[in-house]
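J.: sequence and predicted model, in that order:
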Amino acid sequence: MRGTRAFLCAGVAALAANTGAWAQQAPDAAGPAAASAASDVLDEIIVTAQKRTERLIDVPQSVSAVSAEALQQAHAERLDDYFTRVPSAALVETQAGQARLILRGVNTGGVGATVATYVDETPYGSATSLANGAILTPDLDPSDLERVEVLRGPQGTLYGANSLGGLIKYVTVAPSTDGVHTAAEVSTETVAHGDTGWSGRASVNVPLADSLAVRASGFYRRDPGFIDDQRGKDINDGRTYGGRVSALFRPTDALTLRGSVVVQNLDSNGTNQVDVDPMTLRPALGDYRQARVVAQPNDMRYRVYNLTGTYDFGPVQLLSSTSYSTLFQDALVDVSGLYGDLLTGAFGVPLGASQVQRVQQRRFTEEMRLASTDGGRLDWTVGGFYTRERNAIMQLINGVDNLSGAPIADFANLADARLNSRYEEYAGFASGTLHITDQIDLTVGGRYSHNEQDAVQLGSGPLAGDANYTASSSDGVFTYSVAPSFKPNEDTTLYVRVARGYRPGGPNVLPPTAPGAVPRQFGADTTTNYEIGVKSEAWGRRLSLELTGFYIDWNNIQLFSSVDGYGVNVNGGSARSRGIEASVTVKPMSGLTVSLNGALVDATLTSDAPPLVGGLKGDRLPYSARYSSTLAVEYQRPLSGAVDGFAGVSWRYTGDRLSAFDTSYGQHHLSAYSQVDAHAGITMGPYRIEAFVRNLTDSRGILDVGTAGSALDGNVTAAIVRPRSFGATLGFRY
């Protein structure tokens, strides 16, 4: 069945306790003077990047931790509110629920993710390249998070598949038995060129006994639209709602059980795209406007269920994490630009075209780890991992009236393509840190992963033909990491790291009659990262610095292409990414914090991609900015005995980029842009009142450019940043 896979991939083109945003504002038990002194130094950051609790400064790799306080200051509600503040990170989003994460430039498009996602101990999203995992990145509401950890560079040793570019890890707030805690807030926000939205959040922590506590949180957010259709109506509004319930049970000092359920629904009514001229990228229909034959809703459903148990044997601790997660997408896409003229010519009737797209991801995982806890000469972790996925993609193309978008019964089911797949993986891993001297450590890890996959492709209709094909594959990959480090003092770490990451291969589902040149299977692609870095705290812990240099070799790159008329995943070409990342945070005076980070990234192909992909040796990798930086200033001071004031401003700069490889127009040059955000408010005991503005200068940066046929009348789509918005928040925490 020639070309059916093209339909199937057409949619692809932050520790337990109630710490958080206001924890530093609570009175210190030692008195006001001690509390004031504590506020003059930087917080000590604790992370779990190496699957054990440790200070960020001691981790011999490049990790950014976005705290709950930072999330609050940024008024973070979506991925783009905080992910793009991380050095060398980029996000390409066309619609709420459809986003691609990029770290250190590791991206060539395609259908498999290059950045893995974890929710506490649960890997979330698909590991296979057969379920659109690259663009269905979970956008979880951060309202009840302890922090977000972003691990840059390959993380294959401890985190496995799809972490060849890095990892984003959501660390949720755990239940606590120390007392009842409640929090709530309401916000409203008005977007320029659009309408008004609002949100509400609440959480409660209740100890039911000395050994049992439950925490629950919920949220509802109505997102305002700012993209107009032909009638001048905002069409990209939406709503996001859900919550989390978690219980912690500690029947003995040695045994701890924690169960959690995360539920989130995301309903978007349209894309964040405008129609632009394919050569100049200037708006073709006016600012913030698009023309579509059919509406383009996108509904996402996230579910994460986890039970984690730990047992402390004394010198070692055993951990078991059992998870089940699902991701469902139900979307409608206007494909009139691709198929409208074709259908009109074939049937002699003016027609547009709509594509129904449904994706289902179901994933079970089990991980067991045994780790040393005695703090001896060797800290070690050994474990095993198992995951099983069942995924399905369904795409249905219908002919519609090219003016009204109304379905036409005679032209329904012109193409019905379905791909069902199963992914199963077994892995074993080990990691250890040898403390050679008081100042010199050597961290070494390795992981072997083996996966088996089966897929069935079904098709019917005049545009797809009849099909019932099967395929299977299996492969294994060994990944490793080696990181010697030197600590000249307790507050400085210098390290060198070499690490490898991978993305699994898989089968191409093809008819028996497909030519021999069409690959029946595609292999894993791998990245090898060479990194040198320094982390330091100075000036009585009022200054922190991190500087990293890296070089990444990317081999056997997975690409989606067409071979002899068949849409397949192929391996082709190689690339490299090299750069420098820097982060500095300083408290020069009481109440004032200044943070600056930036990255210089040079990511290019080192060999030609397949001709139908369009990339040539020396071409820059898509959507990787050479320069990016963030500057944030935050100031707090008492206004009276009962009132504290605070204010802050941040500036984000995203340098020029190139769009995806495109054989029709080549890579488009996307101009650099900046965003300025600001906020100010007061706290009165447990209450907080705040006003904020996002994108103060009303920057119109382009995030993504579509390919030929992505819009009507020869235009192409361009996803843009949200325009200027103003809002206010009223919050309470007890």
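T.: Great, that's in hand. Residues are numbered from 1 along each chain as shown.

J.: hey, let's count contacts and neighbours off CA atoms from now on
T.: Noted.

J.: roughly how far does Pro511 sit from Thr479?
T.: 34 Å (C-alpha to C-alpha, to the nearest Å).

J.: which of those two has more neighbours?
T.: Per other C-alpha atoms under 10 Å, whichever of Pro511 and Thr479 has more neighbours is Thr479, with 23 against 17.

J.: show me where the chain has helices.
T.: Taking DSSP state H, the helices of the chain run over residues 4-8, 32-39, 68-73, 156-159, 336-347.

J.: nearest to Arg390, out of those?
T.: Closest to Arg390 of those is helix 4-8 (C-alpha to C-alpha; 16.2 Å).

J.: alright, now check it against this:
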Amino acid sequence: MGFYQDIDNDGSSGQGNVTGTTRPLYGKYKFGSVEGTGGSEIKYRSVGGTVSYETDAGAIVAVANYVKTQSAISSDYTDIYGSYLSLIGIVPPGTQTIGDLGPNMKKFSAELRFVSERIGAFEFVAGGFYTNEKSRYPFTITARNAAGTPLPAPFDILFRSTSFAKYEEYAAFGNLTFYLTDRLDVTGGIRYAKNDQNSSGPGGILFYSPTPPSSTSFDDDATTYLATIRFRPTDNVSLYARAASGYRPGGPQTSTLLPPTAQTVIRADTVWNYEAGIKATALDGALSANLAVYHIDWKDIQLNTLFGGVTLQGNAGSAKVDGFELELQARPSQNFVFGANVGHTHARISEIDPVAAASLGAKSGDKLPLTPSWTVAAFADQKIPFSDRVKGSVGATIRLQSDMPSSYPGYALNPNIKIPSITTVDLRAGLEMSPVSLQLRVENLFDKLGYTSLATNALYVGQPVPTNATVTRPRAFILSATANF
């Protein structure tokens, strides 16, 4: 299986807002940028495949995938850096600061696993995983005059950095399920992973000052666990409880522009997820319900933090997350189905590193940014059989998301803004004439302006920079066609 995609954007998917507010500065879905900036070109290529071999004892499954991405992104940093440099008299007023970055990545991953048939009271899964990832990240911010000509050296290059990173991981895993009875089973699992990393780069420029070449090697390992118990009191009801751990690898800073206060090595962040739930059906599957409640302990959270005008990763502390998810679905007839999903999340900081607290303005008990407390969705779909070969369909979905914080309450450089709740409606209609299917969708029918994030990237408190808003997709009409062979 292969995938080939080229994306060419003339502008940003964001919006410029009045500083520290939800009000558009230039108009709905508009942003301010020097002509010729704000766009991007992205090339994505992937190829992969799965091979399986069945035996009496189970199946051997091999999966491999190769991905290559190349990007060219141009951004206008004049409001942030140009205005600041002219304010302190380093460059003339009206100086533009334009950023060009071109991240690219190559990744190969493979997994081999054996999935057993049930052997008496047992069944198991065992296997191994491998990944090799290489990336290159060039980044330059150039100071230009109003005509777009670079300033004379040495004032032409404000930032320059090229970082090279390599990540290689080997892992082995296994799960074992024991059926105490036909209705009660327990599963235990373990995964061991080891990774080797390297980050390097030639000398660069940081605020007109040279930085030395860098090269850092790093290795780490992690063991994660899984435990599940499942009970089926009837054929239509299943109860379960699960505890699982996970981690996100740490490693050296990949940027070569490291201010003295920056964290040079990022620790892996880890989670323990505890979940319990019930799944039930009734009336021969015409009604179904799934309910899950969960608690997450998250330690050594990896967050982006501003160090001396440069955004870098760092470990910020710990968090706790509690919540539930409820899914309901009804199928009163063969051709009509409707349902609803409800989710609630209470995510907050439980511990905070003093350095991160000073930088982010966060304290224990603060809500995690960009995490809505409530999400609700409801849908309905009706099939319309015109003949044995031709079938139509119509449907609608409504989605609601509660308000959420954009940042931490005490973050002076990026003040917290309450991101408003948003409600959107989608419609769809389709026609199936085997083997061809057509569907017309209208997403965000009422063209509601919603925000998924708000960020004020100021260098100093009170800097009058626009707040960058990531917006929900405006009303879109989408026609798709598929064919099965």
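T.: Looks like it came in fine. Note that this is a predicted model, so its numbers are computed, not measured.

J.: ok, Pro123 of structure 1 touching Thr117?
T.: Yes: in this structure, Pro123 of structure 1 is within contact of Thr117 by C-alpha atoms under 8 Å, at 5.9 Å.

J.: burial of Ser67 of structure 1, as a residue count?
T.: A count of nearby residues for Ser67 of structure 1, using other C-alpha under 10 Å, gives 21.

J.: likewise for Gly314 of structure 1?
T.: So Gly314 of structure 1, with other C-alpha under 10 Å, has 10 neighbours.

J.: what does it align to in structure 2?
T.: In structure 2, the residue paired with Gly314 of structure 1 is Asp56, using TM-score structural alignment.

J.: how much space separates that match from Pro354 of structure 2?
T.: Distance from Asp56 of structure 2 to Pro354 of structure 2, counting by C-alpha to C-alpha: 58 Å.

J.: now Arg118 of structure 2
T.: Applying C-alpha to C-alpha to Arg118 of structure 2 and Pro354 of structure 2 gives a distance of 52 Å.

J.: the residue most distant from the middle of structure 2, which is it?
T.: Within structure 2, the residue lying farthest from the chain centre (C-alpha atoms, centre = their mean) is Ser387, at 43.2 Å.

J.: and it, how close does it get to Asn335 of structure 2?
T.: Distance of Ser387 of structure 2 to Asn335 of structure 2, given as C-alpha to C-alpha: 14 Å.

J.: could you pull out the strands for the stretch 501-650 of structure 1?
T.: Here the stretch 501-650 of structure 1 has its strands, by DSSP state E, counting those that start in this stretch, at 506-507, 521-522, 525-538, 543-555, 558-563, 566-571, 574-589, 592-605, 627-638, 643-654.

J.: now those strands as TSV including mean neighbour count and distance to Thr717 of structure 1?
T.: Below are the strands of the stretch 501-650 of structure 1 laid out as TSV (neighbours: other C-alpha atoms under 10 Å; distance: least, C-alpha to C-alpha, whole Å):
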stretch	mean neighbour count	distance to Thr717 of structure 1
strand 506-507	26	31
strand 521-522	21	31
strand 525-538	22	30
strand 543-555	21	30
strand 558-563	23	20
strand 566-571	24	23
strand 574-589	20	27
strand 592-605	21	25
strand 627-638	19	24
strand 643-654	19	20
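
J.: and of those strands, who's closest to Gly218 of structure 1?
T.: Nearest to Gly218 of structure 1, of all those, is strand 643-654, at 26.7 Å by C-alpha to C-alpha.
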